[in-house]
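S.K.: Structure for this input, please:
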Amino acid sequence: MTFDPAEAHRRNAEPTGASADPPSPTRVAALAPARGEFPSGGVLSPHYRWISIGMCVLIMLTAFEALAVTTIMPTISRELDGASLYAFAFAGPLAISVVGMVLAGAWSDRGNPRNVLFASVALFVVGLLIAGLAPTMGVFVVGRLVHGFGGGAMTVVFYVIVARVYPPVLHPRIFAGFAAAWVIPSLIGPLIAGLVAESVGWRWVFLGVVALVLLAMFMVVPVMRSLHAPGSDIDRPAWNIRRIGWAVLVALAVLAISLSAESSGPVQWIVPVVAVVVAGLALRPLLPPRTLSARRGLPSVILLRGLVAATFFGTEVYIPYMLSSQFGLSPAIAGLALTAAGITWSAASWVQGRFPGISHLASIRVGMGLMAIAIAVSLATALLALDPVIQIIGWAIAGGGMGLMYPRLTVMTLEYSTTSDQGFNSSALSIADSIGSAVALAATAIAFAALQPAGGAWPFAGAFAVTGTICVVALLLGGRVVARRGAAPDTVCVAGGAASHAADPL
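M.R.: As a prediction, this is how the structure comes out:
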């Protein structure tokens, strides 16, 4: 995922601008052409056709890469002798993507988003090349970090481009296209990645995507010529160095937590504790006040989004690993668990969007209940060596839970926001996604490493116990998303299609 999982985890295709530093409504109005200057037609009309297709293809490839890595990582880890860096290969890109998001948002506001897009795509491609050609697991992880940075930046710049290229009336349609671009990779991506890894080798999962990314860029470039930077220095906000610094500090703290799993002795436990404290302090300016103390209303919505992402993506990366190492399944078959979750995520997203009588709180509680069942199934599969089919069905239940919760948390964020803080709150939602997943992956890596001497499925049981604990915390805090006073968001639903693993329905 880069959206990775983490993809996400792991990367959100939402009309709310769930990215770091999306432009505020006032700034969008200043940067976008006047209403009468927009060419007429739909998103697939001659003027918009190629940029619409190109951006959707880029998002589809990002989604495919995120899901593909989860499917084939057990094979990569085995061939490159990199079991100790397994979780870091997921957590690292998620952590570093936050820095890419913040930098891309600031650069887009100050300059031409065309340059930001070219730079982010270049980094994404370079990262894929490094990963695909990596001779060692260490080099592979470097490639993951590079394209994680580029992927995070790419997510942000897409929203800026939409604001400047498309008239407001077309925004829901192009964002629907972004969401739909995640559905197909969710359904067939794991299977294709597994078959490619088994037939011509896992490296072509990365190298093959490079050619498709370059092809998609050729579709986007012609329209990019019409984009310009703000007209004067007055229109350009100053670089927020402090915000960038906090994002860097958060990323470094999460990376330190992940790498501590390779340490031994007191360092293995001291470093994570110190890093968690540092990450918490650095996160505070990037989130609404009192988010980390679970204040009722918006702060708890943001916190719950991070906990939900942590539970799901922290577990998901170990599912194919367990199915292949403990049950001997091929990458293509092990990836069926991800496909099943993608199908149920999409179906549940559609259901919650079509039945407005289901309240936000009910969707969250049912979704967390389904997630708890899925984690329990995963833990039982590891400890009792249950049939792999049970694990695949269990993870399909987890996808259904996510489909119920993710859209509602997004809508609640908007309902608690005003026009002056929509950008900041959407940014916080995306940061909570990435950092929650990254911290969970780091914690599961420590548990996995600590239980490796026990052998068998015990390391997997330890990882699932960690995410199960996070799930329990999320269950306890779920009711705090409704504010104690005032009108609480309760009935507004997301309308439209469904998307999985990093995209909500519209």
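S.K.: alpha carbons only for contacts and neighbour counts from here, please
M.R.: Fine.
S.K.: what sits against Leu370?
M.R.: The neighbourhood of Leu370, defined by CA atoms under 8 Å, 6 or more residues apart in numbering, consists of Ile397, Ala398, Gly400, Gly401.
S.K.: tell me which element the residue lying closest to it once chain neighbours are set aside is part of?
M.R.: Leaving aside its sequence neighbours, Leu370 sits nearest to Gly401 (CA to CA, 6 or more residues apart in numbering; 5.2 Å). Assigned by DSSP states H and E, Gly401 falls within helix 388-415.
S.K.: now Leu386
M.R.: Using DSSP H and E, no helix or strand contains Leu386.
S.K.: Near it, how many other residues are there?
M.R.: By other CA atoms under 10 Å, 15 other residues sit near Leu386.
S.K.: And for Pro222?
M.R.: 11.
S.K.: Repeat that for Asp81.
M.R.: Using other CA under 10 Å: Asp81 sits among 14 other residues.
S.K.: which ones are touching the nearest residue to it once chain neighbours are set aside?
M.R.: Once flanking residues are discounted, Asp81 sits nearest to Met137: 6.9 Å by CA to CA, 6+ apart. Contacts for Met137 (CA under 8 Å, 6+ apart) come out as Ser77, Leu80, Asp81, Gly82, Leu85.
S.K.: Kindly provide the distance from the residue nearest to Leu370 to Ala442.
M.R.: Using CA to CA, to the nearest Å, Gly401 is found at 23 Å from Ala442.
S.K.: what does Arg236 give?
M.R.: Relative to Ala442, and taking CA to CA, Arg236 is found at 38 Å.
S.K.: Quick check: buried residues in the strand or helix carrying Ala30?
M.R.: Using DSSP H and E, Ala30 sits within helix 25-31. Buried residues in helix 25-31, counted by 16 or more other CA atoms under 10 Å: Val28, Leu31.
S.K.: The structure of the following sequence is requested for comparison with the preceding one:
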Amino acid sequence: MMHALNIYIVTTILPSVVEEIGGLGFYAWSATLFVVASILGAAIASRVLDRAGAGRAYLVATILFAAGSLICAAAPAFSVLLAGRFVQGFGGGLLYAFAYAVIRLVYPEALWSRAISLISIMWGVSTLVGPAVGGFFAELDAWRAAFWSLVPLSLIFGLVALAVLPAKENDQTASAPLPLPQLALLAASVLAVSAGSASFDPIWNGAGLLVAVILVILLVLVERMGNARLLPAGSLVGGSRLIALYATIVLLVIGMQTDIFVPYFLQVLHGQSPLISGYLAALMAMGWTLGSLASAGRNGDAGLRAIASGPAFVLAGLAILAVLLPVPGGALWQMTAVSGGLLLVGVGIGVAWPHLVTNVFHEVSAAEQGLAAGSVSTVQLFATAFGSAAAGMVANLGGLRNGDGAAGASGAAFWLFVVFLAAPILAAVTTRKIAVARTRSDAVELA
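M.R.: The predicted structure follows:
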């Protein structure tokens, strides 16, 4: 909740920040550095849990999160705020990954999917509450107070976690070494694609994407050969259920990253106010919450059917948006249909999400359960960063970089949603591989 709430609060107050301390040229890097740090935090979360136990690990993460908030609150210049955002993101990434890991420690397996759905619910709640809280402080011209307000909540939460969550067991095995080369390549790939997407020049766009792809390929090679791993064993084996599960997570999350341009399209093409367009864009996150709630109680084959249905919902939602969002208007029927498309995209991810995560847990050994929990957050955050940057590139090439107002926005909207239809289409293929691999596994067990 704190990690998600912070994201939406900062997004809302950032215009007030740059108005006071400058830094417009580095506006996007506030989010970029936060996400990169979150990925790094999530990637080492299992090691921190192994060494400190759940209670102490949460306390360490909340102290880091609070320290980053303090740095941001006191920042005299945007460069200092960026440093604070990095520390905040590192603590937030730990918190987010811990949420999945601790579920395995405190809930019986039959409740895993329900507990995981609570994480999705927090994103939905934060989408509604975060902009309101950030807007409140922005209206008061007190953006620093927005950061200050996170500090006491963080520390109280950390102390409660220390008191109620399990401590480290004395016979717990030593944690695996950190996969430092993979972490460096992962961070560099995100920075490369983000730097490329920041330019309106298609050559720089392509160069950033090419460098990022090369770095990801190197990461895969190092992961396969290295002793210290970022993902559980077998995650990169062709034809395995794990690789199909991770691929589905990546593709569904990428499909959702189109929402970063939705407020802009709604304002420029459909005459919606910033407040209304912001909350309409939040319908994707709300759909994720609703989908998770509806799907959480399913297990076994019902869970696999939920995974298989996810890409179909996302595909339908993106198709509606590809047809209607580029057409200027704003009529009630059009906005109703657009709202339905946004909800469908979120619902598609939500119905599949609890079962994707629980199936990842089921596919790994007991010794790597913590690593599996951290890997889900790492893969999700990486897909978020990569998808956001890719969305920026497609929108720029589609017409946004031309600065033609409504005409440029219309072209950008069309190409963005048409190109991103590929994500749920590919996800439909990977979900079939999940079911086929499960059938083969069951047949082997019976034999």
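S.K.: ok so, going back, widest-spaced pair of the contacts of Met137 of the first structure?
M.R.: Across the contacts of Met137 of the first structure, the longest distance by CA to CA is 10.3 Å; it joins Leu80 and Leu85.
S.K.: out of the two, which sits in the busier spot?
M.R.: Remark: of Leu80 of the first structure and Leu85, Leu85 carries more neighbours, 21 against 15, as counted by other CA under 10 Å.
S.K.: residues touching the more buried one, list them.
M.R.: For Leu85 of the first structure, the contacting residues are Ser77, Met137, Gly138, Val141, Leu259, Glu262, by CA under 8 Å, 6+ apart.
S.K.: filter those to the buried ones?
M.R.: In these, the ones that pass as buried (16+ other CA under 10 Å) are Ser77, Met137, Gly138, Val141, Leu259, Glu262.
S.K.: among those, which are in helices?
M.R.: Using DSSP state H, the subset of those located in helices is Ser77, Met137, Gly138, Val141, Leu259.
S.K.: Take the residues you listed and write them to CSV, including distance to Ala341 of the first structure.
M.R.: Shown next, in CSV, are those (distance: CA to CA, whole Å):
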residue, distance to Ala341 of the first structure
Ser77, 23
Met137, 28
Gly138, 30
Val141, 26
Leu259, 29
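S.K.: can you tell me which of the contacts of Leu370 of the first structure stay in contact in the second structure?
M.R.: Using both residues aligned by TM-score structural alignment, their matches' CA atoms under 8 Å as the contact test, the members of the contacts of Leu370 of the first structure still in contact in the second structure are Ile397, Ala398.
S.K.: Please produce JSON lines containing the contacts of Leu370 of the first structure, extended by distance to Pro489 of the first structure and neighbour count.
M.R.: Shown next, in JSON lines, are these (distance: CA to CA, whole Å; neighbours: other CA atoms under 10 Å):
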{"residue": "Ile397", "distance to Pro489 of the first structure": "26", "neighbour count": "25"}
{"residue": "Ala398", "distance to Pro489 of the first structure": "24", "neighbour count": "29"}
{"residue": "Gly400", "distance to Pro489 of the first structure": "22", "neighbour count": "27"}
{"residue": "Gly401", "distance to Pro489 of the first structure": "20", "neighbour count": "30"}
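S.K.: List the buried residues of the helix holding Gly401 of the first structure.
M.R.: Within helix 388-415 of the first structure, the residues that qualify as buried by neighbour count (16+ other CA under 10 Å) are 388, 391-414.
S.K.: same deal with stretch 352-361 of the first structure?
M.R.: Gln352, Gly353, Ile358, Ser359, His360, Leu361.
S.K.: can you redo these as CSV with distance to Gly245 of the first structure?
M.R.: Shown next, in CSV, are those (distance: CA to CA, whole Å):
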residue, distance to Gly245 of the first structure
Gln352, 39
Gly353, 38
Ile358, 41
Ser359, 39
His360, 35
Leu361, 36
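S.K.: If we only consider the residues you listed, which is nearest to Ile53 of the first structure?
M.R.: Among those, Gly353 lies closest to Ile53 of the first structure (CA to CA), at 25.4 Å.
S.K.: Secondary structure and distance to Ile188 of the first structure for the contacts of Met137 of the first structure - can I get that in JSON lines?
M.R.: As requested, those are exported to JSON lines (DSSP: H, G, I helix; E, B strand; the rest coil; distance: CA to CA, whole Å):
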{"residue": "Ser77", "secondary structure": "helix", "distance to Ile188 of the first structure": "22"}
{"residue": "Leu80", "secondary structure": "coil", "distance to Ile188 of the first structure": "26"}
{"residue": "Asp81", "secondary structure": "coil", "distance to Ile188 of the first structure": "28"}
{"residue": "Gly82", "secondary structure": "coil", "distance to Ile188 of the first structure": "27"}
{"residue": "Leu85", "secondary structure": "helix", "distance to Ile188 of the first structure": "27"}
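S.K.: and these as a markdown table, adding distance to Ala247 of the first structure?
M.R.: Below are the contacts of Met137 of the first structure laid out as a markdown table (distance: CA to CA, whole Å):
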| residue | distance to Ala247 of the first structure |
| --- | --- |
| Ser77 | 29 |
| Leu80 | 31 |
| Asp81 | 32 |
| Gly82 | 28 |
| Leu85 | 23 |
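S.K.: Looking at those, which is nearest Gly194 of the first structure?
M.R.: Taking the contacts of Met137 of the first structure together and measuring to Gly194 of the first structure by CA to CA, the closest member is Ser77, at 14.4 Å.
S.K.: tell me the contacts of Phe124 of the first structure?
M.R.: With CA under 8 Å, 6+ apart, Phe124 of the first structure has these contacts: Val146, His147, Gly148, Phe149, Gly150, Gly151.
S.K.: Among those residues, which ones are in helices?
M.R.: Per DSSP H, those map to helices at Val146, His147, Gly148, Phe149, Gly150, Gly151.
S.K.: before we move on, back to that, helices or strands up against the helix or strand just after the helix holding Gly401 of the first structure?
M.R.: Downstream of helix 388-415 of the first structure, the next assigned helix or strand under DSSP H and E is helix 422-451. Contact partners of helix 422-451 of the first structure among helices and strands, from 3 or more CA pairs under 8 Å, 6 or more residues apart in numbering; DSSP states H and E: helix 88-110, helix 241-259, helix 298-316, helix 388-415, helix 458-477.
S.K.: Having no further points to raise, I will conclude here.
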